[in-house]
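A.B. asks: Predicted model and sequence below, questions to follow.
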Amino acid sequence: MKFASEFRDPKAARALLAAIARRAEQIGTSREKPVHIMEICGGHTHSIFRYGLDKLVHEGVEFIHGPGCPVCVLPRARIDECIEIARRPGVIFTTFGDAMRVPGRSQSLLQARAAGADIRMVYSPLDALALARKYPERDVVFFGLGFETTTPSTALAIQQAAREGLGNFSVFCNHITVPEPIHALLKDPHMVLDGFIGPGHVSMVIGVHPYDFIARDFQKPLVVAGFEPTDLLQSVLMVLDQIAEGRAEVENQYARVVPEEGNPVSLAAIADVYERRPSFEWRGLGEIDASGLRIRPKYAAFDAEEKFGIGYAVARNPAPEPEGCACGAVMTGRLKPTACPHFGKGCTPDMPLGALMVSSEGACAAYWQYGGARVAAE
């Protein structure tokens, strides 16, 4: 526990909880509703429930779970297109494990593999590159998925494939960005948010300034946070301090990891390999302008959309959610997972109806893992 135990210290946590309670009571004298703080990152959602922070904080604070799980916001149509690529003769389709059980229209990647498609779980795009070298007669496709956290590794893999001339390697690019959906949420007149806990891992790459518009244009505070319990509690307190003092700023609680300007090597790789799509579809949010990345023309030889004539390179192919699925409402903070009529009944980790129940960062998975299974049984 070296270097981690200090961020899980019970004494420090109790002191932060007491300070949060004082601030929440101070703010509560001038309002009837609790302070709504959205944690953007799915990793933060799981930390909140793992450590029971939702139950420990003052009742004047309510956590709202945001769309910060890249697997969860992926539309069903993208899974269908993955399966279509994987079924092509001679293709080895590679993906992170999180995406294997996400349901498409009729089946998941895991089910498609059971039916005969050569779909393999990898831990990084470098694993997919290794397969391309090992099987030069096969087309190896990597499912490029994730926010800015995983975007650089895919970019570096494409650059390496170009240097080596690995023409049998390509990426089905579905990388997306964090600031744009937050902007869309803030423009929603039905969304009531008082502040944000900003994503730690994404911010390691992009820094803190891409969130400046939140404070500047919408007068909402945002604090970039780490993932340990005292990280999150301190970040909540920092948000409350800003609200109590009438400030709206972007602050960095996770300064031990997150540089203000981001990671220049990662940002350079992203700029070299990708360009913005005009728009991209998000589960629960619809099309959001400039929120997705595509591979630049100079790397078109490694673009699976171009190679296989599929995805946004051809046409948008929306796939509506299953009837009654509340994933969109949960991801936009309109509904708690346990309020979904299918939670623990028609949707469980063994038989998921939506992506939020199977992703390691999904809000429904967090609720299920840390007490939701008992609630559903009751």
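C.D. replies: Arrived safely.
A.B. asks: C-alpha from now on. contacts and neighbour counts both.
C.D. replies: Will do.
A.B. asks: Strands of the stretch 151-300 of the chain, residue ranges please.
C.D. replies: Ranges of strands within the stretch 151-300 of the chain are 169-175, 195-198, 222-224, 250-252, 274-276, 279-282, 286-289, 293-295, based on DSSP state E, counting those that start in this stretch.
A.B. asks: this is the other structure I want to compare:
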Amino acid sequence: MSNQPDHSLSDGGLAERMARLIVHGRAPYNAEPPLDRLRASWRTAAADFYVRSHGDLPAIDAEAYRLEVGGAVGRKLSLSLTEIQAMPQATVTATLQCAGNRRADMRAVAPVSGDPWDAGAIGTADWTGPRLADVLAAAGFDRAHAQEDLHVAFACHDTVEGEAYRYGASIPMAKALAPETLLAHAMNGEPLLPEHGFPLRAVVPGYAGVRSPKWLASITVQDRPSDNPIQAGDYKFLPPQVDPDKVGPDDGITIETMPLNSAICEPARGASLPAGLTAVRGYAVCGDRTVARVDVSGDSGRTWAQASLEREAEAPFAWTFWSIDLDLPPGEHELAVRAWDAAGQTQPAAADDTWNRKGYLSTAWHRVRVTVG
């Protein structure tokens, strides 16, 4: 098997797809789509789906590929891609989102580390593959007698930039056994693109994208979370005064389920608009709960109007689209959006309220300034 990185970024049309996106880095390759294109389709085309990489993009030979399954299971497995595709298949429509989505709003408060994501580090697709629970069952895992504190650790083929280790993460057993959690080999009915994890990735709906690793090499059932630095030391939600370089594995909140969030995709920041009715459109998302309401303001939150919602009832782990027409008189306007979930919870008003040095979980009202002439 070849898992050497493709440094050319040109194989299989990758360079052309990169040209469609807003690129934050080429090595590692990190990019997001323009927001109007993100809002154009309820399911995001693979070429328009955000890319989050922590290192190289490994080039993997599908014919030689094997997924190793081990740990606290009845028998170890070494599965080919063909064998994985021959297992019972499921398709789940789910939104994946980077924990750093909308980090740019926190950077406006004070410096933060990480790529300056706008609101495009998110996307929704149909993911196809066997349920992780079925793969574990094939390895003889007895879910009826499973300990509640077990975890499933993922090890991957990509090497983290500037480090001597490969990417890894884990999820609690309860989420691993949930019917929505897949090992996906297809996205929107097509094989995964290289930048999205070909030939196999985990898809853990409702959780931060970091828990849906790409380019899977192995999965291991164990009695503790992964000790990979990505799991043990990174992706922790910390108080604003805490230096993330000086914390241990027990510090902070491990980012798993994503919080309530929303964003304005149209009009764009800085747009010049004619006076009168203006179509304002965007998305709202909440990790494992329903988006119940979306409010939109044309005057920076002094007054609000309720937006119309669009979603698929059979896709509880997918985003909600919203839209509204606002009557905007001439002048400068700050548009704002806030969502409410089924528990009656809403978003903080300002990015100052949740600012942290890593810029994670930026969920304040999304604001867009426009000029109406």
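C.D. replies: Noted; the coordinates are in hand. As the structure is a prediction and not an experimental result, all values here were calculated from the model.
A.B. asks: TM-score for this pair?
C.D. replies: The TM-score (TM-score structural alignment, normalised by the length of the second structure) is 0.27; 184 aligned residues with a CA RMSD of 7.3 Å.
A.B. asks: Now render the strands of the stretch 151-300 of the first structure as TSV, adding distance to Ser235 of the first structure and mean neighbour count.
C.D. replies: Shown next, in TSV, are the strands of the stretch 151-300 of the first structure (distance: least, CA to CA, whole Å; neighbours: other CA atoms under 10 Å):
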stretch	distance to Ser235 of the first structure	mean neighbour count
strand 169-175	27	26
strand 195-198	7	28
strand 222-224	6	29
strand 250-252	9	24
strand 274-276	31	18
strand 279-282	27	20
strand 286-289	28	16
strand 293-295	30	24
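A.B. asks: right, and those strands - which one's nearest Lys55 of the first structure?
C.D. replies: strand 195-198 (17.4 Å; CA to CA).
A.B. asks: top helix in the first structure by residue count?
C.D. replies: Scanning the first structure for the longest helix, with DSSP state H as the assignment, gives helix 10-28.
A.B. asks: what angle do the helix or strand that that one is followed by and helix 10-28 make?
C.D. replies: The element immediately downstream of helix 10-28 of the first structure (helix or strand, assigned by DSSP states H and E) is strand 35-41. Interaxial angle, strand 35-41 of the first structure versus helix 10-28 (axes from the mean of the first three to the mean of the last three CA atoms, to 10 degrees): 130 degrees.
A.B. asks: which helices and strands does strand 35-41 of the first structure pack with?
C.D. replies: strand 61-68, strand 195-198 (3 or more CA pairs under 8 Å, 6 or more residues apart in numbering; DSSP states H and E).
A.B. asks: Let's see that with 10 Å instead.
C.D. replies: Applying 3 or more CA pairs under 10 Å, 6 or more residues apart in numbering; DSSP states H and E, we find strand 35-41 of the first structure packed against helix 10-28, helix 42-50, strand 61-68, strand 195-198, helix 200-206, strand 222-224, helix 229-244.
A.B. asks: Turn those into JSON lines, columns for distance to Pro181 of the first structure.
C.D. replies: JSON lines is the format used below for those (distance: least, CA to CA, whole Å):
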{"stretch": "helix 10-28", "distance to Pro181 of the first structure": "28"}
{"stretch": "helix 42-50", "distance to Pro181 of the first structure": "14"}
{"stretch": "strand 61-68", "distance to Pro181 of the first structure": "8"}
{"stretch": "strand 195-198", "distance to Pro181 of the first structure": "13"}
{"stretch": "helix 200-206", "distance to Pro181 of the first structure": "14"}
{"stretch": "strand 222-224", "distance to Pro181 of the first structure": "15"}
{"stretch": "helix 229-244", "distance to Pro181 of the first structure": "20"}
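A.B. asks: Relative to Ser279 of the first structure, which of the ones you listed is closest?
C.D. replies: Here strand 61-68 is closest among those (CA to CA), at 16.8 Å.
A.B. asks: For the helix or strand hosting Lys55 of the first structure, give me every contacting residue.
C.D. replies: Secondary-structure assignment from DSSP H and E places Lys55 of the first structure in helix 53-56. Helix 53-56 of the first structure is touched from outside by 13-14, 17, 21, 45, 47-49, 61-63, 229-230, 232-233, with contacts defined as CA atoms under 10 Å, 6 or more residues apart in numbering.
A.B. asks: Next one: His46 of the first structure from Phe63 of the first structure, what distance?
C.D. replies: Taking CA to CA, to the nearest Å as the measure, His46 of the first structure falls 12 Å from Phe63 of the first structure.
A.B. asks: For the helix or strand hosting Phe142 of the first structure, name the packing helices and strands.
C.D. replies: Using DSSP H and E, the element containing Phe142 of the first structure is strand 139-146. If you count contacts as 3+ CA pairs under 10 Å, 6+ apart, strand 139-146 of the first structure packs onto helix 76-86, strand 91-95, strand 119-121, helix 125-134, helix 151-164, strand 169-175, helix 304-308.
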